[in-house]
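Trainee: Got a predicted structure here, sequence first:
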Amino acid sequence: MKGGGGIAFPTEKKVAKLIKQGKNQMTNDTEWIIISDSSKRVSSLGEKFAIPIAVRSEAIDFVTTTLFESFTALAVARRGKNDNDGNFILDVKVKPHDVQKDWEEEIESIPGVVCSGLFLDDYADQIWVTSPDGSIDIYLPEQK
């Protein structure tokens, strides 16, 4: 279940990576499904929401500067809000259509970044998006 607010996304990311690693050792019968509501549906990342990034407190200035210089992204620290593990959360604003597939890995390789709220690495087998009328749209990721 995809959360909201960015407090639990590091836990979501850990679970996603564990499932992805485990799938490499399991049968093809195992599927991971992300469930979300329609309020999170966008045509392009950055269109409606900032991208949350968990950062160690001592690295906030370095990470903020690196994000701006490398990705032309504006990062704003959430005041008084930490993730479930106590890391600071930066809300990173990007221009719609700027996000590239390799950004997840590049951002997460910046010293001080714990993880990003980007899930660009084909984690899910299916994505279910619920609508207020109770209908469900099912999306399948592009095949490699």
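Mentor: Looks like it arrived, so ask away. Numbering: from 1, shown residues only.

Trainee: contacts and neighbour counts: CA atoms only from here.
Mentor: Will do.

Trainee: my guess is residue 89 contacts residue 64, does it?
Mentor: No: shown here, residue 89 and residue 64 do not form a contact pair, counting by Cα atoms under 8 Å, at 11.1 Å.

Trainee: which one of the two has more residues nearby?
Mentor: Neighbours per residue, other Cα atoms under 10 Å: of residue 89 and residue 64, the larger number sits with residue 89, 29 against 18.

Trainee: For that one, which non-adjacent residue is spatially closest?
Mentor: residue 54 (4.7 Å; Cα to Cα, 6 or more residues apart in numbering).

Trainee: buried set for the host helix or strand of the one you found?
Mentor: In this structure, residue 54 sits in strand 51-55 according to DSSP states H and E. Neighbour-count burial for strand 51-55, counted by 16 or more other Cα atoms under 10 Å, picks out 51, 52, 53, 54, 55.

Trainee: With stretch 9-20 instead?
Mentor: Buried residues in stretch 9-20, defined by neighbour count with 16+ other Cα under 10 Å: 9, 10, 12, 13, 16, 19, 20.

Trainee: Return the member of these nearest to residue 102.
Mentor: Within the set of the buried residues of stretch 9-20, residue 13 lies nearest residue 102; the separation is 16.2 Å, counting by Cα to Cα.

Trainee: my hunch is that the closest one is in a strand, does that hold up?
Mentor: No: the assignment for residue 13 by DSSP: H, G, I helix; E, B strand; the rest coil gives helix, which leaves it out of any strand.

Trainee: Next, the contact list for it, please.
Mentor: Shown in contact with residue 13 (Cα atoms under 8 Å, 6 or more residues apart in numbering): 115, 117, 119.

Trainee: give me the element the spatially closest residue to residue 51 that is not a sequence neighbour is part of.
Mentor: What sits nearest to residue 51 in space, not counting adjacent residues and going by Cα to Cα, 6+ apart, is residue 92, at 4.9 Å. Counting by DSSP H and E, the element that carries residue 92 is strand 88-93.

Trainee: The structure to be compared is supplied as follows:
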Amino acid sequence: MSGTLSPIDKAKFVAAKRAVDYVEDGMKVGLGTGSTAAWMVKCLGEMVRNDGLKITGVATSTRTAELARQVGVPIVTLDEAKWLDLTIDGTDEYDHNLNLIKGGGAALLMEKIVATASDQMIVIADLSKQVETLGAFPLPVEVIPFGWQTTKALIEETLVNLDVLGRTASLRMNGASPCITDEGNYILDLHLRRIGNPRQLSLVMNQIPGVVENGLFIDICDVVVIGNGDGSVEVRDINNGTVEHEQIDVQETDNLFVDIAD
């Protein structure tokens, strides 16, 4: 096992493996985007193939949809599903109130829509994503391409009056071209360093013309499953006020530990 997964990948895997315990037969499940969420999708695929699990997935990106189909998880649109039992997704940061920064994978808009259309959101992460105060990770803001430089200037001007340490925004690039989301939009990364009032910032950002959505997930996450490199996990349920610690048995399979991209 130690030769197969690095400690960080093992931490992501055990978090994903523990999180899929929440999935029950017949559920409609939102499938997140990113390297940690990819482990979760592969775990669900194994349960579908080996255990006969019957679920319906709603993907938060085209690449998650492609992976789900590859491993045998049926995919429908959110309009077809209408409402979901739960969503499992990763995060770029989380604080003690389980508020999140997401969008490092440029899928924040679909991720937020899917998460808020679910009875429960479970976040899978490793300890490196835990922070006292959100903001060290640049906050992604999805904006329409038309007039994006004006939108950027408005955002930076607005930040002057908010409780943040940094006030610059940069256009996310994909090589020499702007990064394009699945919805055809751009991503501005806000380099804030510390966000004193995430709720206020989220509300204000979404009032700026040209802004589609921001990567602050406030009061959306119900449970965070934190994986560690030694195979242990911590499960924090903010609604029940519980913290549980478990050890996950990691069994190597033929298909699970290949083709996971960061």
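Mentor: Ah, there it is. The structure displayed is predicted, hence computed values, not measured ones.

Trainee: TM-score of the superposition?
Mentor: Taking TM-score structural alignment, normalised by the length of structure 1 as the basis, the two superposed chains have a TM-score of 0.78; 131 aligned residues with a Cα RMSD of 2.1 Å.

Trainee: all helices of structure 1, in order?
Mentor: In order along the chain, structure 1 carries the following helices (DSSP state H): 9-23, 60-71, 103-108.

Trainee: Distance to residue 46 of structure 1 added to these, as CSV?
Mentor: Listed next are the helices of structure 1 as CSV, based on distance: least, Cα to Cα, whole Å:
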stretch, distance to residue 46 of structure 1
helix 9-23, 17
helix 60-71, 13
helix 103-108, 13
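
Trainee: And those: which comes nearest residue 43 of structure 1?
Mentor: Once the helices of structure 1 are compared by Cα to Cα, helix 103-108 is nearest, at 17.4 Å.

Trainee: With structure 2 overlaid, how far apart is the closest one on average?
Mentor: Mean deviation of helix 103-108 of structure 1 relative to structure 2 after superposition (mean Cα distance after the TM-score superposition for structure 1): 1.4 Å.

Trainee: In structure 2, which residues correspond to that helix?
Mentor: Mapped onto structure 2 using TM-score structural alignment, helix 103-108 of structure 1 spans residues 201-206.

Trainee: ok, now which ones touch residue 151 of structure 2?
Mentor: Listed by Cα under 8 Å, 6+ apart, the contact partners of residue 151 of structure 2 are 143, 208, 209, 210, 211.

Trainee: Show the contacting residues for the nearest residue to the last one once chain neighbours are set aside.
Mentor: This means residue 211 of structure 2. With Cα to Cα, 6+ apart as the criterion, residue 211 of structure 2 has its nearest non-adjacent residue at 4.5 Å, and that residue is residue 143. When contacts are counted by Cα under 8 Å, 6+ apart, residue 143 of structure 2 touches 151, 185, 186, 187, 188, 210, 211, 212, 213.

Trainee: In structure 1, what residue corresponds to residue 143 of structure 2?
Mentor: With TM-score structural alignment defining the correspondence, residue 143 of structure 2 maps onto residue 55 in structure 1.

Trainee: I'd like to know how many residues surround the closest residue to residue 68 of structure 2 other than its chain neighbours.
Mentor: In space, not counting the residues next to it along the chain, residue 68 of structure 2 is nearest to residue 41; the distance is 6.1 Å by Cα to Cα, 6+ apart. Burial of residue 41 of structure 2, expressed as a neighbour count using other Cα under 10 Å, amounts to 31.

Trainee: hmm, back to that, would you mind listing the buried residues in the match of helix 103-108 of structure 1?
Mentor: Buried residues in stretch 201-206 of structure 2, counted by 16+ other Cα under 10 Å: 201, 202, 205, 206.

Trainee: Ok, stretch 205-223 of structure 2 next?
Mentor: Buried residues in stretch 205-223 of structure 2, defined by neighbour count with 16+ other Cα under 10 Å: 205-206, 208, 210-217, 220-223.

Trainee: Quick check: the farthest pair among these?
Mentor: Largest pairwise distance in the buried residues of stretch 205-223 of structure 2, by Cα to Cα, is 32.1 Å, between 210 and 223.

Trainee: ok, now which ones touch the aligned partner of residue 185 of structure 2 in structure 1?
Mentor: Residue correspondence, TM-score structural alignment: residue 185 of structure 2 in this structure matches residue 87 in structure 1. Residue 87 of structure 1 makes contact with 54, 55, 56, 57, 114, according to Cα under 8 Å, 6+ apart.

Trainee: Touching, the first one and residue 83? I think so.
Mentor: In this case it means residue 54 of structure 1. Yes: under the criterion of Cα under 8 Å, residue 54 of structure 1 is in contact with residue 83, at a separation of 7.1 Å.

Trainee: Find the residues that touch each one of the two.
Mentor: Counting by Cα under 8 Å, 6+ apart, the common neighbours of residue 54 of structure 1 and residue 83 are 10, 89.

Trainee: circling back: who wins for proximity to residue 131 of structure 1 among the helices of structure 1?
Mentor: Counting by Cα to Cα, residue 131 of structure 1 lies closest to helix 9-23 out of these; the figure is 22.0 Å.

Trainee: Between strand 51-55 and that closest one, find me the angle.
Mentor: Here helix 9-23 of structure 1 runs at 90 degrees with respect to strand 51-55, directions being taken by axes from the mean of the first three to the mean of the last three Cα atoms, to 10 degrees.

Trainee: What number of residues are in the vicinity of residue 71 of structure 2?
Mentor: Using other Cα under 10 Å as the criterion, residue 71 of structure 2 is surrounded by 19 other residues.
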